[in-house]
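Enquirer: I'll drop the sequence and a predicted model, then ask my questions.
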Amino acid sequence: MSRVNIGKQHPAVYQELASLNAAAEQAARAAGLEPTLIELVKLRVSQLNGCAFCCRLHTRDALQAGETADRLAVLPAWWESQYFSEVEQAALALAEEVTRLSVPASEGWDTGALSPDQVSAVSWLAVVMGAWNRVAIRSGYRVAP
């Protein structure tokens, strides 16, 4: 038994994660983060964690929120492009730092572009997305064409 769908095995715990996800998204919106940026953060965290299920899900969600194919195409190398605003760059760098648990923290994202509320919101988005990635990968969520 290599894969067990942990969400189905313990649905109450899964629902708690879903509630935490909703709270993190609400905090992000309240902090003034655009829906496209919220999806970019989720997608970038999923890329770093290698979660195919969440990459596909949040690519689709980003497109539905109005994101462009060009920006999604360069997201893995966002820092080399001129597609992203100062706020988006800071949020993506922060999400990467939270995901990778850089020790000591690089704080290269701390350009002043994000408010303390936004720093907290992006951090929570990255933490929760990392948890979702682990649920999907551990459970063996299928990603077929």
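Expert: Yes, it's here. Numbers count the residues shown, from 1 in each chain.

Enquirer: For the rest of this, base every contact and every neighbour count on C-alpha atoms.
Expert: Fine.

Enquirer: so what's the residue sitting nearest the centre point of the chain up against?
Expert: Centroid-nearest residue in the chain: residue 42, 1.8 Å away (criterion: C-alpha atoms, centre = their mean). The contact partners of residue 42, taken as C-alpha atoms under 8 Å, 6 or more residues apart in numbering, are 58, 125, 126, 129.

Enquirer: what helix or strand does the first one sit in?
Expert: Element membership of residue 58 [criterion: DSSP states H and E] is helix 52-64.

Enquirer: Now do the buried residues in that helix.
Expert: Going by neighbour count (16 or more other C-alpha atoms under 10 Å), the buried part of helix 52-64 is 52, 53, 54, 55, 58, 59, 61, 62.

Enquirer: Against that first model, consider the following:
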Amino acid sequence: MSTHPRMEYTDFTGIAPGVAAALRALSKAVDDAGLEKPLTELLKLRASQINGCAFCLQFHLNLARAAGVEARKLDLLAAWRDAGIYTEREQAALAWTEALTLLGHDSASEAVYAAVSTQFAPAELAHLTATIANINAWNRIAVSLRFSPPAPAQPRGAA
């Protein structure tokens, strides 16, 4: 399989500036609503893992590190159910992320919804759901156009 980019991120944002601006505006609305940035970055990473989006993985790893997400949580995210290091709130949000990313018959089940709704107030749940929808949109754009991953963020204090 060829992995050459079909279009780069910067080309996409230049060709479709309204689309890119709309998706960034949705991210800003969620950020402004007050959901914890470390949590939303974990969710974006998990959806991007599932969708196989190298661009979004690197992009959100950079943001997660900058937001102070523990390295262990980043390292063990693919196995979050078995890791024993995620809070109940994080676990509920990760389960909701997987349900909405792997949409299929009854994937957003009553049990998954009940678990997430015990950890998040209705407004938080609405914004959490918008976060997941938004990263899935970005994943589908970036995977289909094969955006090249951005450079990894340099550790603090690195030259």
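Expert: Received it, and whenever you're ready, just let me know what you need. These numbers were taken from a predicted model, which means no experiment stands behind them.

Enquirer: coming back round to it: what helix or strand does the residue mapped onto the residue nearest to the centre of the first structure from the second structure sit in?
Expert: By TM-score structural alignment, residue 42 of the first structure lines up with residue 44 in the second structure. Using DSSP H and E, residue 44 of the second structure sits within helix 37-51.

Enquirer: Average separation of that helix from the aligned part of the first structure, please.
Expert: After superposition onto the first structure, helix 37-51 of the second structure lies on average 0.8 Å away from the residues it aligns with, using mean C-alpha distance after the TM-score superposition for the first structure.

Enquirer: tell me how far that helix is from the chain's mean position?
Expert: Centre-to-centre, helix 37-51 of the second structure and its host chain are 3 Å apart (C-alpha atoms, centre = their mean, to the nearest Å).

Enquirer: Report the inter-axis angle for it versus helix 54-66.
Expert: Orientation of helix 37-51 of the second structure against helix 54-66 (axes from the mean of the first three to the mean of the last three C-alpha atoms, to 10 degrees) gives an angle of 160 degrees.

Enquirer: So which bits of helix 37-51 of the second structure are buried?
Expert: Neighbour counts over helix 37-51 of the second structure (16+ other C-alpha under 10 Å) mark 37-49, 51 as buried.

Enquirer: where's the residue nearest to the centre of the first structure relative to residue 8 of the first structure, distance?
Expert: 23 Å (C-alpha to C-alpha, to the nearest Å).

Enquirer: just residue 76 of the first structure next, same as before
Expert: 32 Å.

Enquirer: Next: residue 39 of the first structure.
Expert: Taking C-alpha to C-alpha, one finds residue 39 of the first structure at 25 Å from residue 8 of the first structure.

Enquirer: One more: residue 57 of the first structure?
Expert: Here the criterion is C-alpha to C-alpha. By it, residue 57 of the first structure lies 19 Å from residue 8 of the first structure.

Enquirer: Same check on residue 90 of the first structure?
Expert: Going from residue 90 of the first structure to residue 8 of the first structure by C-alpha to C-alpha gives 36 Å.

Enquirer: Settle it for me: which of those two has more neighbours?
Expert: residue 90 (23 against 11; other C-alpha atoms under 10 Å).

Enquirer: Map that one onto the second structure.
Expert: So residue 90 of the first structure corresponds to residue 92, using TM-score structural alignment.

Enquirer: got it, and residue 77 of the first structure?
Expert: Using TM-score structural alignment, the partner of residue 77 of the first structure in the second structure is residue 79.

Enquirer: circling back to that earlier point, counterpart of the helix holding residue 58 of the first structure in the second structure, which residues?
Expert: Under TM-score structural alignment, the match for helix 52-64 of the first structure is residues 54-66.

Enquirer: what does the longest helix that the second structure contains correspond to over in the first structure?
Expert: Counting residues, the longest helix found in the second structure (DSSP state H) is helix 122-145. Helix 122-145 of the second structure corresponds to residues 116-139 of the first structure when matched by TM-score structural alignment.
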